[in-house]
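> next one to model:
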Amino acid sequence: MGKIEIDKVAVAMLSNLSVGIGQRVKVNGEEIALFKQKDGSVKAIQNSCPHKGGPLSEGIVSGEHVFCPLHDWKINVHDGQVQEPDVGCVKTYEVEVENDSIFVNVG
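Okay, here's the model as predicted:
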């Protein structure tokens, strides 16, 4: 059996994130939006809305959803699913927080 490699990359410091405000990071050429949740956890999703490519890191955050700044599409930061009446999804990334460092698994 082949071993699956997961690339865990340090992308930000937890202390630099604020609840309700997204942060854009770039890993291996991919733009990722980070969102600190009220419980201190961090969610990471593709930073491009599936509708017209709006930068989700600049969207308004409400609980577990971010609203695209271009056309107000509502996207769940936990599973990447666009909420009705719109349809689609964005890529999600596994996140680990160790001490103050945020790591994203991109492999």
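> can we go C-alpha only for contacts and neighbour counts from here?
OK.
> what about Gln23, how many neighbours?
Neighbour count of Gln23, defined by other C-alpha atoms under 10 Å: 19.
> distance-wise, check the closest residue in space to Glu30 that isn't next to it in sequence relative to Asp100.
Once flanking residues are discounted, Glu30 sits nearest to Gln46: 7.7 Å by C-alpha to C-alpha, 6 or more residues apart in numbering. As defined by C-alpha to C-alpha, to the nearest Å, Gln46 lies at a distance of 22 Å from Asp100.
> between those two, point out the one with more neighbours.
Neighbours per residue, other C-alpha under 10 Å: of Gln46 and Asp100, the larger number sits with Gln46, 22 against 11.
> do a quick rundown of the strands in the chain.
All strands of the chain, identified by DSSP state E, fall at 8-13, 23-27, 30-36, 42-46, 60-62, 65-67, 74-76, 92-98, 101-105.
> one more to line up against the first:
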Amino acid sequence: MIRLADIPVGEGRAYDVDGELVAVFHLRDGTVKAVSGICPHAGGPLADGLTDLRQVVCPLHQHAFDLSTGCSTTGQPDLTVYPSTVDEEGHVVVSSRTSRSV
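Sure, this is the predicted structure:
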């Protein structure tokens, strides 16, 4: 199980969720966001990217993606967004039910 305490505030970590690599971010406001773990441009590790409350920037080529919608702000294909919450015990729950931005 993913514990929120294992992800430092302002950082992300990569996890396998039902066979998909997912980047899970612990944002500075205490919320969590989960998106595809691989940048569609050149396969960069998005969990290693810089984040703020709204977006993640790929560490390889600085392509940016909205964490809520998965939409690229730099002309790349959109990311898959995974619904995520934190339960009462502090575990991050990432649903394999995915939504795509439209």
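> in TSV, list the strands of the first structure along with distance to Asp86 of the first structure.
Below are the strands of the first structure laid out as TSV (distance: least, C-alpha to C-alpha, whole Å):
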stretch	distance to Asp86 of the first structure
strand 8-13	30
strand 23-27	24
strand 30-36	20
strand 42-46	17
strand 60-62	17
strand 65-67	12
strand 74-76	8
strand 92-98	18
strand 101-105	28
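> how many other residues sit next to the counterpart of Phe67 of the first structure in the second structure?
Under the alignment (TM-score structural alignment), Phe67 of the first structure pairs with Val57 in the second structure. By other C-alpha under 10 Å, 23 other residues sit near Val57 of the second structure.
> next up, the contacts around the closest residue in space to Val57 of the second structure that isn't next to it in sequence.
Here the nearest residue to Val57 of the second structure in space, its sequence neighbours aside, is Ala64; by C-alpha to C-alpha, 6+ apart that works out to 4.3 Å. Contacts for Ala64 of the second structure (C-alpha atoms under 8 Å, 6 or more residues apart in numbering) come out as Gln55, Val56, Val57, Cys58, Ser72, Thr73, Thr74.
> who are the contact partners of the first one?
Looking back up the chat, that one is Gln55 of the second structure. So Gln55 of the second structure contacts Ala64, Phe65, Asp66, Leu67 (C-alpha under 8 Å, 6+ apart).
> any idea how far the closest residue to it other than its chain neighbours lies from Gly90 of the second structure?
Nearest non-adjacent residue to Gln55 of the second structure, counting by C-alpha to C-alpha, 6+ apart: Asp66, 4.4 Å away. To Gly90 of the second structure, Asp66 of the second structure is 25 Å away according to C-alpha to C-alpha.
> how about Val81 of the second structure?
Distance from Val81 of the second structure to Gly90 of the second structure, by C-alpha to C-alpha: 21 Å.
> cool, Gly12 of the second structure as well?
Remark: distance between Gly12 of the second structure and Gly90 of the second structure (C-alpha to C-alpha) = 16 Å.
> please apply the same query to Pro59 of the second structure.
28 Å.
> Val35 of the second structure pairs with which position in the first structure?
In the first structure, the residue paired with Val35 of the second structure according to TM-score structural alignment is Ile45.
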